[in-house]
Structure formats: structure tokens, C-alpha cells
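**Q** Take this sequence and fold it.
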Amino acid sequence: MRMTAPTPDSSPAAAPARRRVLSGLGAGTALGAVAVATAGSATAAPTAAPAATPAATPAAAPFAAATTTTDPVLHLLRRATFGPTPALVAEVRKTGTTAWLDAQLAPLTAVPDPAMDALLKRWTRLGWKTWQVRERLPDTDRWAVMMEVVESHLARALFSRRQLLETVVDFWTNHLVVPVPSSEVWDNAHLFQRDVVRRHALGRYSDMLNAAARHPAMLKVLDNADSTKRAPNENYGRELLELHTVGVGNYTETDVRMSARVLTGLSVDGESGLFSYKPQRRYVGPVKVLGWSDPNPVAEDGVAVATRYLTYLAQHPATANRIARKLAVRYVSDTPPATLVTKLAQVYLANGTAIAPVLRALFLSPEFAASVGQKVRTPYEDALASCRVLGLTPEPAPTSGDSNLRHLFWALGSFGQAPMGWPAPNGYPDVAAAWNGASSTLNRWNFHLGLAGNWTLKAMTRPAVTTFVPSPLPSTYAALVDALAARLFVTLTAAQREAICRFVDHAPSDPLRAGSAAVTWRLPSIVALLLDSPNFAIR
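**A** Below is the predicted model:
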């Protein structure tokens, strides 16, 4: 069962004028073309997520005309966080990028996060065990804990100081896919996130893979809970090879059948909802997958055999290469250099599948340093980065389930990328070509304007955009636009600067006076245009 996300709350756009200025902001780019075609409408129907990952295109090719800074601090924070903020940029400039990175790779000990820890106490049901969820929630409220999962996921991404951890958690959430909300995991999705994804996000992938195979959420979503020796269900056995480990081209259909047999017996207890090993369902006899084999002589040893198999897959060179490449696609480029992928795979194997050393090697690599401008934010990342750079703060605890975080969840669904919302086991695509749809883009623009004008997510307080205007007042319109762009970490071309000035009916060199429309009622629109630009879209 899945729900349809309603249209997010957003304010009307000043359509004709925005159409002209957005064309100037993105002339010659895919985003600029979309602006010309679609900015005349204030709203658009929610767009569905892409049906499949498209073929990779050269990095951020659709945004080739976008400009971004080569500042190493901003480059790191665009990739290793959900968006830089003025406070975070100042912190990293003070500590240095390597020291900040090392702390982020040991977040539980090196990055105190008391404000986030206090905020998480709001979602009390995340600590419930499966039987408590089943006993305490009526049938009419079965989605309650799952909504706490996505709300807390968004809260951490927005407000946690452990930003790198949150991006990695999101990466693994999109790798070991358990769709939320979903009727199959209403009583255990929160425990999958806690015990599988978060617990092992920066640890060893072999541990995460084994934990997933023992979790009711994965076993139910991929149908292994119903697999038996007489009728092995191949769904989990196949996805384990195709998506979770070695990848397409590295296994045969015989491997898939054997993989399914190895996993028989790993099931779920119908009464408790907990993981249950059922030896009566276990296939017994020799099994062989790729270069691994086991006599598998007795049903009672099925868990141990499956553990050896999963550990073998996690340590397979093809898995190392696949995980390395996926991490490089997430943090470096849509088409990462083969040299980098090879190097990261070697680090992965040399460290017993540990992820933190791989990420350290990635972020300190020359390939990463040279990748400025080669990634584009997904709709999800764009929304979070917009909230973060505008300084949104957590809302007071809502008295009902109608929280701003839930509004944000539904809004992201209208962009085609609600967190944990991808229904297929292959996860959301992470290449620029997948997210160039006109409807999704227009929804983002309306979202930016709603944020800047304080019409959207109003319970999350934020500084008034008037505080972004320097004092003393800039002398010209160009100087004002430059100051706002710097505050939002956007690097403009001369043509883009002029386009925004023309939007408020002035030349860049015109003198700016106190009380002018550009620093009063039209200021939110200028801020929104800067967030609309291809430059802000660069990850």
C-alpha cells in the first residue's frame, strides 16, 4: 500500500517576470530552457519519480553554464553535508577541512550534538519494540511510527551537526531499500533504520549486509520470509547479487537459484514480527555461488552458512568495485574516474569492508578536489540545502501529527523524491539527467519562493531575509545582488547578475536607496531567484 503525496504548500509566483529573469539566469542550460517553458505557471501537478536510472551522462552536463567557486571548504560542504550554512563554513575555515572531515568520520565520539539529541526525544515511538508497536497502535493508526521515521530522518538531515553521517545514512537507505511508508514494514521500519543502517553506516559493510539479512523489514520487502526449500523465492537472492553486492554481469541464473537456497530459513515469526530462523524451511545440500561453496549438511546450521555466504559477498572484489563506484557517484561525479574507483575499492578490501576509510580516501583524493561542479543536487538535496542556508530552525513540538516536517515530506514527494519513498529495490537515481523534469523543477522554484517569503514551513522560524542585506546598504543594485549571492553561497556570472537587477527594473550600476522595492517587498523574490539558479543547484 502506498499513499499519494498532496501538493505542498507554496505561494504564487510572479510568473511573467520570473520567466524572463530565470531565462537569464540559466541561458543555454537545461534549467534555463525549462525556465522559459514553464515559469509562466505558478503551480504544476506533482511529478512521479523517474521509472529507471538513465544512462550516465558527463557529470553535470545539463548545468554546464553554471558557475561555482573552487573554494575547497564550500566544495567539501556541498558534497559532505546537506548544504553549507554560514556557521558551518566559519567552523570549517577555523578547524581546516581535514580536521573537520576526521571528526565527521567519528561522529559519535568527536562531534557532540546535544541539540539534535534533545530534538530526537520528540519521536518517542522510535524506541518501541515491534511487539509494542503492534500492541499500542490501533489499526487506524498503523502509519504513525513510519511517519516518525521519515520526520526524524528529515530533522537529522536538516539540523544535525553530524552532517557527513546523515549523508551516508541517506546513501545506505537508498542502497538497501526498504520503502517507507509501506504496509509491509509498519511495525519495524524504525528498527531497520536504527539497527541496520545507522548502526553500521560508517562501519563494515559485511556487518550491515548480515544485519539486513536478519531483519524482518528486508526479509518481508524482498519476500524471503515466505521462501521455503520446496519453493525458494528468488527475489532476495537475486537482489542480493544484483543490487546489494557484486552487480549485474558478475553472476549467472544458476547463482541466483543457489543464492535463494542459501537464504531459505531466514524468516519472520508471524506472532512477534521478529526475525526467526525456521530450519524446517531450510534447503540442505551442497551450495555454490560464484567462487564460494559450502556442504550445507544440516538444517540447524543454516544461519551460520548464510553468514559465511553474506560475508563472502561483502568481501568480493566485484562488490568492492560496486560500492566504491556508488560512493564515487554520490560524492564525486556522475561518471567518476576509473582510477578513483579502483583506489577506493582497494581501500575497502584492505580495511575489511569498513566504509569510513573509503570515505576519507575519497574526500582527500585529487579526483575529488578536481570534481568541482560535477554533481547536481537532487530535488531532495535542493530542498534541504535551501532550508539550511536560509537558517530554518526546528519548530516547537506540534500538538498534532500535522508538523512542518511532515509537510516537507509531502512536498518532497511532489518533487519526485520523498525520503525512503522509492518503491523499487534499486533506489533513487543519483545522476543529473534523472532530475531535469519541468514539473519537478517548477515545484522547486515555488518551494524556494515560499521559503524566502516565509509562506512555507512557517512553524520553522528563520531569520528575515532583510537580515541578509548588509549594513551599510550596498551602493548599487549589483552590489546588493552580489551580497545576497555571497550569503547564499552562489557564484554569479555578470549576465546572471544583470538579469536579477533587471528583474527589479534596474541596471546593475543604478544607485540603491533605502526603502526601495529590492530591499523590501521584492527582496524575497530576489533571494528565491538566487536559489532557482543553476549555480545553487550544483552539489
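
**Q** Please make it C-alpha for all contacts and neighbour counts, starting now.
**A** Fine.

**Q** need the strands for the stretch 151-300 of the chain, in chain order.
**A** Remark: strands assigned in the stretch 151-300 of the chain by DSSP state E, counting those that start in this stretch are 266-268, 275-277, 287-289, 292-294.

**Q** of all these, which lies closest to A87?
**A** Minimum separation from A87 across the strands of the stretch 151-300 of the chain (Cα to Cα) falls at strand 275-277, 43.9 Å.

**Q** got the contact list for the closest one?
**A** Contacts to strand 275-277, defined as Cα atoms under 8 Å, 6 or more residues apart in numbering, come from residues 214-216, 265-269, 303.

**Q** And it, how far out from the chain middle?
**A** How far strand 275-277 lies from its chain's middle: 31 Å, per Cα atoms, centre = their mean, to the nearest Å.

**Q** what's the distance between the most centrally placed residue in the chain and V358?
**A** Compute the mean C-alpha point of the chain, and by Cα atoms, centre = their mean the closest residue is D170, 4.7 Å away. Separation of D170 from V358 (Cα to Cα, to the nearest Å): 17 Å.

**Q** Same question for R330.
**A** 13 Å.

**Q** burial of the spatially closest residue to V180 that is not a sequence neighbour, as a residue count?
**A** Nearest non-adjacent residue to V180, counting by Cα to Cα, 6 or more residues apart in numbering: M420, 5.3 Å away. For M420, the neighbour count with other Cα atoms under 10 Å is 20.

**Q** again, but for H175
**A** Number of residues near H175 (other Cα under 10 Å) recorded here: 18.

**Q** one more, for comparison:
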Amino acid sequence: RAVLAAAGGVAAGGLTIGTAALLGGTGKGREPGGSPPEGEAAAAASEEAGTRAIADPVRRAGHLLRRAGFGGTPGDIAEFASLTPVEAADRLVDFEDMDNSGLEERIARANFNLTRLRGGDGRPGMASDMRAWWLTRMAYTARPLEERMTLIWHGLLTSELGKLGIPRTKFMLIQNELFRRMALPRYDDLLKAISRDPAMMVYLDTIQSSAAHPNENYARELMELFSMGVGNYTEQDVREAARAFTGWRLTAPPRVQLPEGASEAERRAAQDAAAEAYEPEFIIQPRLQDRGMKTFLGKTGPFGGDDIIDIIMSHDAPSRFIPVRLFREFVHANPGPETVAWLAEVWNGSGHDIREVVRAILKSAEFNSEAAYRAKIKSPVEFVVGAVRGLELETDFRATLRFWGPMGQTLFQPPNVAGWPGGPAWLASATLFARLNFLDAFLFPRGRPLRVEALLAREDAAGMVDEALRRLVDGVMSEGARAALVAHAESIRDPVERAATVAYLVLASPEYQLA
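**A** Next up, the predicted model:
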């Protein structure tokens, strides 16, 4: 931490990421390692950066792989640096033909528990291993955009395991596989699929909604968070939409039959076995369904749930809501009016095809501009998975699971229906310290340095630092910060400890916190 202070990563009074680094970023009106402009010069530089393309193909490739995936290995960076922005975007978006057998073989070797609720025989419970399984997919996939979109949908079309409860853990796995299967769908189809998804139906109470007692939770979030945004519908629209989803149910789970006098342990084991065997299927129960006339967004008819989605998707509001949400995921938080209008054109022209919207964003001048470079703060998932990919480390992520809560992003457990807030919330004082504690435990397990083979290939301290910078921050760091890292690395004689320490310091740097 003293070295971080010398490199400019620690402010007086506590360990914090430098404000200038987070708000300005590298490449936003200044060259890597330069001083940020001030006043009118800053405004002019910012405007220039908004239109200036990332000229360096290596930085451009790193930027693309961080935003459309979780970072890249040196091999990935070299491959994508050899492509034009258009070719690179197409390579990521059209991923279905990419061979992912290596990932599936790795998953099989790890023997993740995706079936038994409470584990046993030395194996973790299902919820824990589901998280490790998904992190492994993100870190070692040959289809990074597929996993990135799965994570985006998890944060947008949110459900959370805490409300579902342990017996329904499988529901979250079913939803995760739905998001992966429909990573780049026609959005209308995804909304209809998630409306029938078991986890969503439990999370937003569709399974409790009847003609006699319509539940408005799903209808409200369908419009507010999943498609239209606030201000584009009325409370009456919510009530009418809720009526259309009444009677939507799941098939009943198998009944648990126990002999008289069964112990509590036997009872729980039987209940767990029934929950593990349960394969929920969507059904509509006519006796609970409201089949009357409904007036919704100015249209009247005996609408059901799919009709409501069709009406929503024929409205103008989704064209200014979902594409903008995707732009903010991939580019930066503040698209201008012209960009919003352009996104709506792509949305409408493609028939709401997410693949084509994402393709257009990744090919756009705004995405490939200096204004977008390092303009977002990494989530904990990006922070950890990016380190594993960049340094080509081997892990099944099980040892990391205790750190995700303190870092602020436990998979399958977003804080509320709006998902994770993101942005500066990722780097509050507590969550930043949690990142450093994670690095300490991950790179120095039980107090002994991890062998970081990618850095051990470089024998001298300067070479080791430069290799870490190349792999993790596109080689971009100020000369003063680099010199501080090299000086500290030179003071460590043991090469294994030196490599782990260099990895720690670069991963803890302000530059690495930015995506």
C-alpha cells in the first residue's frame, strides 16, 4: 500500500482511487501518462476526445475485449488488433460457430455441483457452485460476448435467489441458461420467455396473481425496468396489464411422502430430493385467468400477457430505452440526443434485434473513441475475471466466493429488482478495500505468493512490470507510477514473490479499476 501511495493511488486520509483517474480516465483529452488539461482546455480536449478514434490498435483491441467480454489474453489482443473495428465487432457478435469445447471440458473436470441443493461429501452447495461455475464460464469462454450478454440480462431482467429460497435454487440456473441461449435475441421474444421463466414468476409474484386478486408487481416492472421506462405509462395501464398475466402458473412440484415417525433429517432430505427432481413447466389455469376486456396503452381487447408485450413493443418508448441501456453498458453513461435517435433507428430497422443493436454499437465511432476509452468503472466481476484472463491464471473460483459480498456483486443475488447500481457505487471505501483484500488472499494464499507464470517469464523487475502493464492496462501508466512499481519490484529478491507483488500492485492501480 505504501507503493500504491507513491504511485499516486492513495489519497491522504485513506486508500482511495484518485478522483482524476476515475473521472478523467486515460485517453480522455490527454495522452497516457500526461497531465490532465484544465478549464477551457479541458472542455476542448473532452470535445475532441468525443470524436477522436482510438488510433492504437492494441488499445482499441483491449477496449473492445473489456467492454464486449471480460478482457483478453495477449493472444486475444494480438488477434483483435490485427482486425478493423468492423471485423472485430463481427468476430465477437457472430459467436455461434466458435468452438467452445475447451470450456465444456474444463467445466466437466471441475465437477461443479449443479444438482444437489446442500452439497455433501465434501462438495459445496448448489448455489455456491453455480456462482463458481458461471465465473469459470466467463473467464475461459471462447465466446466472451455470450457470457457478457448473459450477465447484462441478469442485471436488467433481474431475479434473486434470496427471495426464491434454497429449494428453488435450480430456478436461477434455468434462468441463467435461458439468458445464455437468448444472449442476442429479438427483444420481444426475450420478454415473452422471461415472463414465463420460473425464477421471474416467483420473484415478481406472477404465480400468486389471479382474476380475483391481480398482482401488479410483474406488470409494473415489465414497463418501468424491462421495456419502457418511467413516464411512458399510467397506473391504469399497470392495473390492466396485471389482469392480463393472471392465471399464469407453474406445474406443481412432486409431493413428498414420508413414513410416520420420520426424523427431521429424513424429512429435509426427502424435501431436498423432491426439489432437486422438480422440473417446473409454465401453464395457464383458466379458472384463475381474467379473460375480460382490457384497455392498455390506448388499445382495447381481451388481452393476455403476450398481447401486452406485443403492444409495449409496438410503442415508441422501448426504442429510446433498451438501446440506450445497452449503449450505457458498452460505451458510456451519457449518449447525446443524436445518438439516442440513431439507436432508435437501428432498433426499429432491425425489428428489435439485439444482435444488430449490439453490432451497431460496437462498430460505432462513439464506441471506438477516446471518450469511451476507460470511461467506465469495472464491476467486481470485470475486476476479478479480467485479472484471471489477463494473467492467464488457473482457478475454479471456489476460493473466491467469500469476497463477492464485500466487493458488492454476488451473482444470483442482486440487491433489488433494479439490479446493481454500478458506476461509482462499485468503488465506495468499503468495496475498494474488499478488492484489495481479495487480491491479497488470491495472490498470497495462506501468506505464500501465487506463481504468476505469465510474469515469471520476465526475469528483471522492469520487464516484469512492463509485462503486467501490457497484459492488464494496455501498457498505459504514467512514468511516475511505473517507476514506483519498478523500484519496489527491484527490492524483492524472490522472483515468485516479486511477480505476485507486481500483479497485486497493477491490479490495485487506478488504471486497472477502469474498463
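
**Q** hmm, back to that, figure out the helix or strand that the residue nearest to V180 of the first structure lives in.
**A** M420 of the first structure belongs to no helix or strand when elements are defined using DSSP states H and E.

**Q** Matching it against the second structure, which residue comes up?
**A** Taking TM-score structural alignment, the alignment pairs M420 of the first structure with F412 from the second structure.

**Q** Which position in the second structure pairs with the residue nearest to the centre of the first structure?
**A** So D170 of the first structure corresponds to L151, using TM-score structural alignment.

**Q** Could you check how far its match is from I174 of the second structure?
**A** 14 Å.

**Q** Then D307 of the second structure?
**A** Taken as Cα to Cα, the span from D307 of the second structure to I174 of the second structure is 25 Å.

**Q** go on, A199 of the second structure?
**A** To I174 of the second structure, A199 of the second structure is 8 Å away according to Cα to Cα.

**Q** same question, R186 of the second structure
**A** Using Cα to Cα, we find R186 of the second structure at a distance of 20 Å from I174 of the second structure.

**Q** cool, P406 of the second structure as well?
**A** Separation of P406 of the second structure from I174 of the second structure (Cα to Cα) stands at 26 Å.

**Q** picking that back up, if I pick the residue nearest to V180 of the first structure, what's in contact with it?
**A** 150, 173-174, 177-181.

**Q** most neighbours, which of these?
**A** Ranked by neighbour count (other Cα under 10 Å), the contacts of M420 of the first structure have V178 at the top, with 27 neighbours.

**Q** got a list of what it touches?
**A** Contacts of V178 of the first structure by Cα under 8 Å, 6+ apart are 185, 189, 217-218, 221, 420, 425.

**Q** What is the burial count for the residue lying closest to M293 of the second structure once chain neighbours are set aside?
**A** Of all residues not flanking M293 of the second structure in the chain, P302 sits nearest, at 4.2 Å (Cα to Cα, 6+ apart). By the criterion of other Cα under 10 Å, P302 of the second structure has 12 neighbours.

**Q** Enumerate every residue touching P302 of the second structure.
**A** Contact analysis of P302 of the second structure by Cα under 8 Å, 6+ apart lists 291-294.

**Q** ok, and those residues in the first structure?
**A** Contacts conserved in the first structure for these, using both residues aligned by TM-score structural alignment, their matches' Cα atoms under 8 Å: 292-294.

**Q** who wins for neighbours among these?
**A** K294 (21 neighbours).

**Q** So that one is in contact with D307, correct?
**A** No - in this structure K294 of the second structure lies outside contact range of D307 using Cα atoms under 8 Å: 10.7 Å.

**Q** Are there residues contacting both of those two? Which ones?
**A** With Cα under 8 Å, 6+ apart, K294 of the second structure and D307 have no common neighbours.

**Q** Return the residues in contact with N321 of the first structure.
**A** Per Cα under 8 Å, 6+ apart, neighbours of N321 of the first structure: 341-342, 344-345.

**Q** can we see that at 6 Å?
**A** A345 (Cα atoms under 6 Å, 6 or more residues apart in numbering).

**Q** can you tell me the helix or strand for it?
**A** N321 of the first structure belongs to helix 317-331 when assigned by DSSP H and E.

**Q** Would you mind measuring from the match of D170 of the first structure to A108 of the second structure?
**A** For L151 of the second structure, the distance to A108 of the second structure - Cα to Cα - is 22 Å.

**Q** corresponding residue for Y233 of the second structure in the first structure?
**A** Per TM-score structural alignment, Y233 of the second structure is aligned with Y251.

**Q** burial of that match, as a residue count?
**A** Y251 of the first structure has 15 neighbours, counted by other Cα under 10 Å.

**Q** Could you report the separation of P86 of the first structure from R487 of the first structure?
**A** Between P86 of the first structure and R487 of the first structure the computed distance is 8 Å (Cα to Cα).

**Q** more neighbours, those two?
**A** Just comparing P86 of the first structure and R487: by other Cα under 10 Å the higher neighbour count belongs to R487, 17 against 14.

**Q** mind listing what that one touches?
**A** Here R487 of the first structure is in contact with no residues (criterion: Cα under 6 Å, 6+ apart).

**Q** Relative to A90 of the first structure, how far out is it?
**A** In terms of Cα to Cα, R487 of the first structure sits 12 Å off from A90 of the first structure.

**Q** Contact partners for Q417 of the first structure?
**A** Y380.

**Q** tell me the secondary structure for it?
**A** coil (DSSP: H, G, I helix; E, B strand; the rest coil).

**Q** How much space separates it from T493 of the first structure?
**A** From Q417 of the first structure across to T493 of the first structure, the span is 30 Å (Cα to Cα).

**Q** With Q315 of the first structure instead?
**A** 47 Å.

**Q** These two: which is more packed in?
**A** Ranked by neighbour count (other Cα under 10 Å), Q315 of the first structure and T493 place Q315 first, with 19 against 15.

**Q** contacting residues around the more buried one?
**A** Counted by Cα under 6 Å, 6+ apart, Q315 of the first structure has zero contacts.

**Q** 10 Å instead, please
**A** Q315 of the first structure makes contacts with 205-206, 245-246, 348-350, 352-353, as judged by Cα atoms under 10 Å, 6 or more residues apart in numbering.
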